[in-house]
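Trainee: got a predicted structure plus its sequence, pasted below:
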Amino acid sequence: MLSVDLNSDIGEGFGAWHIGDNTDEQIMPLISSANVATGFHAGDPSTMYTTVELAGKHGVSVGAHPGYRDLLGFGRRHIHTSAHELVHDIIYQVGALREIAHAHGLTLQHVKPHGALYMHLANDQDAAGLFINHLHQLAPELMLYVMHGTRLHKLALEKCHPVICEFYADRDYDQSGSIVFTRKTGALDPEQVAKKVLRACRENQVTTVDHQEISVQFDSICIHSDTPGALKLVRVVRQTLEQAGIAIQAPNPMNIQ
């Protein structure tokens, strides 16, 4: 692997409140793609505006990070609703960020659902299918960040919609290749996380929570900005990859399926 995308969830405050122990200003220069919260699980119009402005300043590609309508639970609780209502909420959020990006002379690179919504779309056939159909109709060029091998991933490929598969640096994997979903993550050892990421880039292998070895296929590395110590995680992972000759850069649309 000569290069890889490094993405993080950005702009996940609300008004005067901020999530996590780091500022977007510190993380933004270290990543290549920013998943900007779009107001339902976190974020608000002014935060979205300043976050996109910050991304533009550092040459970071911008993506929409829509979530469940769940500010209280930070989008990490499953909301029982119809597939149509869910997709309408996503369209609303993506559209809002797209216009804010246009106000800065930028275009959206991608969309990445957040938290419990990400997991729901990964596994629910009806919701995933409806989402892909609408996304491909409205923005066929907008890359979709997904977990490799999920229903959403497969449906996107069938639709010939461009996808970016992710590797989760700060999450554990189970034997099926899925991440172990958690509402709260403790502090992690940056050196161990970087070692895990470098091995995944070189060997396409990761050790699961039950100490099994599985293969992983990905185009982008995700480090969540609300993980305790996220800034150091991002910094050490980037340094480790660059020292190994692996460049950090946003995906090239010409190379995406």
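Mentor: Thanks, I have the structure now.

Trainee: please count neighbours and contacts with C-alpha atoms only from this point.
Mentor: OK.

Trainee: all helices for this structure, in order.
Mentor: Assigned by DSSP state H, the chain shows helices spanning 24-27, 45-58, 83-103, 115-123, 125-138, 151-158, 190-203, 230-243.

Trainee: try this one side by side with the last:
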Amino acid sequence: MVWIDINCDMGESFGNWRMGNDEGVMPYITSANIAGGYHAGDPHVMRETVELAAEHGVEIGVHPGLPDKMGFGRRTMDASPEELRDYVVYQLGALMGFARRHGATVQHVKPHGAMYSMLSDSDEHARAVMEGMLEVDPDLIYLATDMNIYEVAQDVEGLQAVFEGYIDLDYRADRSLIVEKEVDERDPELVADRFVSIATEGVVEAENGEQIDVPADSICIHGDNPNAVEILEAIHDRLDEHDIQLASLPEVV
């Protein structure tokens, strides 16, 4: 039996602007990364997303970003390690408030966009954020998007970390992700094949055809993909056939 988590970035709507299909996706995942209000989200959307996660028994994590809604948190800022730590603690505290209201807890942290890139490029920034997490709650899990960050997390005393893989994005041979500006539909069966490959063998095919190691215990699905629900249905159809059991992050860490 293989145990694996499926996570999804959620709660990224704000005001009259809508992003993703949270209601359609939520029944198929085990962990929700909820925007903390800086790159996306607002108090009402945070509340609604926490309520939706609680209704479906999905574990909650914060998806903190840089304070840049116009750029959707994808533009690098000149921020010190201490400033990034404060940004994460601030957004984490906001989500914890909504979670507590609904009898839930926040289990993990997964930085978004340019913040994630800054942490990947700077061990000092990454360590500051991770140590800030532990100061808020020593049980929090860091969801690591690349191996650089994962290695830093393993060196932070007391921090639990889970490495995640991607199946609706393509990898380069160096394990970096190819992120397109426009999100297009993906072939559900092909994406489901990639899910099974990572879950059972820890490998996936890169854009050049090379098999690369992706030793992930959590797999991310993008909720803003136009056919995300169809992809998740195809994945769920493969679970029993390949003896795969979905589990939350605390169960796979």
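Mentor: Received it, and whenever you're ready, just let me know what you need. Just so we're clear, the structure is a prediction, and the values are computed from it rather than from any experiment.

Trainee: circling back: can you tell which of the helices of the first structure is closest to residue 68 of the first structure?
Mentor: helix 115-123 (6.0 Å; CA to CA).

Trainee: how much does the closest one stray from the second structure?
Mentor: In the superposition with the second structure, the average deviation recorded for helix 115-123 of the first structure is 1.7 Å (mean CA distance after the TM-score superposition for the first structure).

Trainee: quick one: that helix aligns where in the second structure?
Mentor: Aligned using TM-score structural alignment, helix 115-123 of the first structure spans residues 113-121 in the second structure.

Trainee: residues in contact with the matching stretch?
Mentor: 65-66, 73-76, 84, 125-126, 145-146, 148-149 (CA atoms under 8 Å, 6 or more residues apart in numbering).

Trainee: at 6 Å what do you get?
Mentor: 65, 73-76, 125-126, 148-149 (CA atoms under 6 Å, 6 or more residues apart in numbering).

Trainee: in a markdown table, list the residues you listed along with neighbour count and distance to residue 222 of the second structure.
Mentor: Below are these laid out as a markdown table (neighbours: other CA atoms under 10 Å; distance: CA to CA, whole Å):
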| residue | neighbour count | distance to residue 222 of the second structure |
| --- | --- | --- |
| 65 | 27 | 16 |
| 73 | 21 | 16 |
| 74 | 18 | 16 |
| 75 | 15 | 20 |
| 76 | 15 | 22 |
| 125 | 21 | 26 |
| 126 | 26 | 24 |
| 148 | 15 | 22 |
| 149 | 23 | 20 |
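
Trainee: save those residues as JSON lines, and put in distance to residue 49 of the second structure too.
Mentor: JSON lines is the format used below for those (distance: CA to CA, whole Å):
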{"residue": "65", "distance to residue 49 of the second structure": "17"}
{"residue": "73", "distance to residue 49 of the second structure": "19"}
{"residue": "74", "distance to residue 49 of the second structure": "22"}
{"residue": "75", "distance to residue 49 of the second structure": "25"}
{"residue": "76", "distance to residue 49 of the second structure": "27"}
{"residue": "125", "distance to residue 49 of the second structure": "29"}
{"residue": "126", "distance to residue 49 of the second structure": "27"}
{"residue": "148", "distance to residue 49 of the second structure": "30"}
{"residue": "149", "distance to residue 49 of the second structure": "27"}
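
Trainee: buried stuff in the top strand by length along the second structure?
Mentor: Determined from DSSP state E, the single longest strand within the second structure is strand 2-10. By 16 or more other CA atoms under 10 Å, the buried positions in strand 2-10 of the second structure come out as 3-10.

Trainee: just checking, what packs against it?
Mentor: In terms of contacts (3 or more CA pairs under 6 Å, 6 or more residues apart in numbering; DSSP states H and E), strand 2-10 of the second structure is packed against strand 31-35, strand 218-221, strand 244-246.

Trainee: quick one: contacts for the aligned residue in the first structure for residue 54 of the second structure?
Mentor: Counting by TM-score structural alignment, residue 54 of the second structure lines up with residue 56 in the first structure. Applying CA under 6 Å, 6+ apart, one finds that residue 56 of the first structure lies in contact with no residue.

Trainee: what's the spacing between residue 56 of the first structure and residue 33 of the first structure?
Mentor: According to CA to CA, to the nearest Å, residue 56 of the first structure stands 11 Å off from residue 33 of the first structure.

Trainee: residue 218 of the first structure too?
Mentor: Residue 218 of the first structure is 15 Å from residue 33 of the first structure, by CA to CA.

Trainee: and the furthest pair within the buried residues of strand 2-10 of the second structure?
Mentor: The largest separation in these, counting by CA to CA, is between 3 and 10 at 22.6 Å.

Trainee: rewinding a little: what range in the first structure does the longest strand of the second structure sit on?
Mentor: Mapped onto the first structure using TM-score structural alignment, strand 2-10 of the second structure covers residues 2-10.

Trainee: got the contact list for that stretch?
Mentor: With CA under 6 Å, 6+ apart as the criterion, stretch 2-10 of the first structure contacts 31-36, 220-225, 246-250.
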